[in-house]
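Chemist: Got a predicted model here, sequence first, then my questions.
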Amino acid sequence: MKYGYARVSTTDQKLANQIELLKLAGAGKIFQEKFTGTTTERPEFQKLLRTLKTGDTLIVTKLDRFARNTREALARH
C-alpha cells in the first residue's frame, strides 16, 4: 500500500497542494495534519507510523514534512 503524509505548520496554511501531489504519486491513503514540525508528537504522523507494514511505501512531498533533520529521520526506522 502507498501512504502519503501531508503537514503544514500553521492553521492558516493549506494542505491542498501537498494532497494533490500525493494523489498524483499514487498514495492510496493520505494522513494529514496542521501541526508544527518542531515536535515529534504529531498525532496523525504517529498513527501513520503504526499503520505502515513491511512492503508499504511512504510518500511525502518534501523531506521536511517527515523529519526536521537526518538524525530525526533515521530515528524513525
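Modeler: Sure, I can see it.
Chemist: use CA for all of it now, contacts and neighbours both
Modeler: OK.
Chemist: what sits against Thr11?
Modeler: Taking C-alpha atoms under 8 Å, 6 or more residues apart in numbering as the definition of contact, the neighbours of Thr11 are Lys34, Phe35.
Chemist: For Arg50, see how far away it is.
Modeler: Going from Thr11 to Arg50 by C-alpha to C-alpha, to the nearest Å gives 25 Å.
Chemist: cool, Lys14 as well?
Modeler: Lys14 sits 25 Å away from Arg50 when distances are taken as C-alpha to C-alpha.
Chemist: before we go on, here's another structure to hold up against the first:
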Amino acid sequence: MFIGYARVSTDDQNLNLQRDALLSAGCTKIYEDRLSGVKVARPGLQQALSVARSGDVLVIWRLDRLGRSLKDLIQTMETLEERGIELHSLSESITTTTSGGRLIFHLFGALAEFERNLIKERTSAGLKAARARGRKGGRPKALEPNKRKLAVKLYKEGQHTISEICQMMGISKPTLYSYVAEASLT
C-alpha cells in the first residue's frame, strides 16, 4: 500500500501541490502536518508510521518534507528500514525499493556520520584550546567566594531554614546545596 505524507511549515502555506502529487503517485491514504520540521512531534507522520506495515511504501513529495536535518532524515529512514517500510521521494526520484535508492540513503548516512564526527572534533579542540587559556566552561557562580562561605556557614549553623538562607542570599535551593557540597569537598 502507498501511504502519503505531506508537510508544510506554517498555516499560511498550502498542501495542494503535495496532495496532488501524492494522489498521482497512487497513495490511498495521505497524512498531513502543518508545522515546522524542526518540531520532533509530528502527529501526521506518527499516524502514517502507525498505519504503515512491512511491505508498504511511505511516499513523500520531497526529502525535506520528511525531516529538516540530515540527521533527522537518517533516523526516520532507520525506523522505516527496521519495520520493513520502503520510502519513495517523488521530487528527487529516490526510492528505497531499489538497490540504487538504498545506496543513496546509505551514502547520506555515511556523510551525516562524518559531519557529526567533524563537529565533535572541532568542539573538543575548541574546549581544549579554551582550557589552555585558563577558561572554564559552565555557568558563573551566583555568589562571590566570601558570600558562598557565609551561605554554607548559615546552613551548617542550622538557625535559619533553607528558604530563609536562599532568600537572604538571593539564590535557589539547588544553588545552596551545590555550595554546601562544594564546601564539603575542600
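Modeler: Sure, I can see it. Because the structure is predicted, anything quoted here is derived from the model rather than measured.
Chemist: returning to that earlier point: comparing Lys14 and Arg50 of structure 1, which residue is more hemmed in?
Modeler: Lys14 (14 against 9; other C-alpha atoms under 10 Å).
Chemist: Just give the closest residue to the more buried one, not the sequence neighbours.
Modeler: Setting aside the residues directly before and after it, Lys14 of structure 1 is nearest to Val8 in space (C-alpha to C-alpha, 6 or more residues apart in numbering), at 6.9 Å.
Chemist: and that neighbour, how many neighbours?
Modeler: So Val8 of structure 1, with other C-alpha under 10 Å, has 17 neighbours.
Chemist: My guess is it contacts Arg42. True?
Modeler: No: look at Val8 of structure 1 against Arg42 with C-alpha atoms under 8 Å: they stay out of range, at 11.3 Å.
Chemist: Does the residue lying farthest from the centre of structure 1 fall in a helix, a strand, or a coil region?
Modeler: For structure 1, the residue at maximal distance from the C-alpha centroid (C-alpha atoms, centre = their mean) is Asp12, at 18.2 Å. Under DSSP: H, G, I helix; E, B strand; the rest coil, Asp12 of structure 1 falls in the coil class.
Chemist: show me where structure 2 has strands.
Modeler: Ranges of strands within structure 2 are 2-8, 29-34, 57-60, 86-89, 94-95, based on DSSP state E.
Chemist: Out of those, which is closest to Arg68 of structure 2?
Modeler: strand 2-8 (11.0 Å; C-alpha to C-alpha).
Chemist: mean deviation (superposed) between that closest one and structure 1, please.
Modeler: Relative to structure 1, and after both are superposed, strand 2-8 of structure 2 has an average distance of 0.5 Å to its aligned residues, where the measure is mean C-alpha distance after the TM-score superposition for structure 1.
Chemist: which residues of structure 1 fall in helices?
Modeler: For structure 1, the helices identified by DSSP state H occupy 16-24, 43-51, 63-66, 70-75, in order along the chain.
Chemist: Distance to Thr36 of structure 1 added to these, as a markdown table?
Modeler: Conversion of the helices of structure 1 to a markdown table gives the following (distance: least, C-alpha to C-alpha, whole Å):
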| stretch | distance to Thr36 of structure 1 |
| --- | --- |
| helix 16-24 | 16 |
| helix 43-51 | 11 |
| helix 63-66 | 10 |
| helix 70-75 | 15 |
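Chemist: Quick check: which of those helices is nearest to Glu33 of structure 1?
Modeler: Nearest to Glu33 of structure 1 among the helices of structure 1 is helix 43-51; the distance by C-alpha to C-alpha comes to 6.4 Å.
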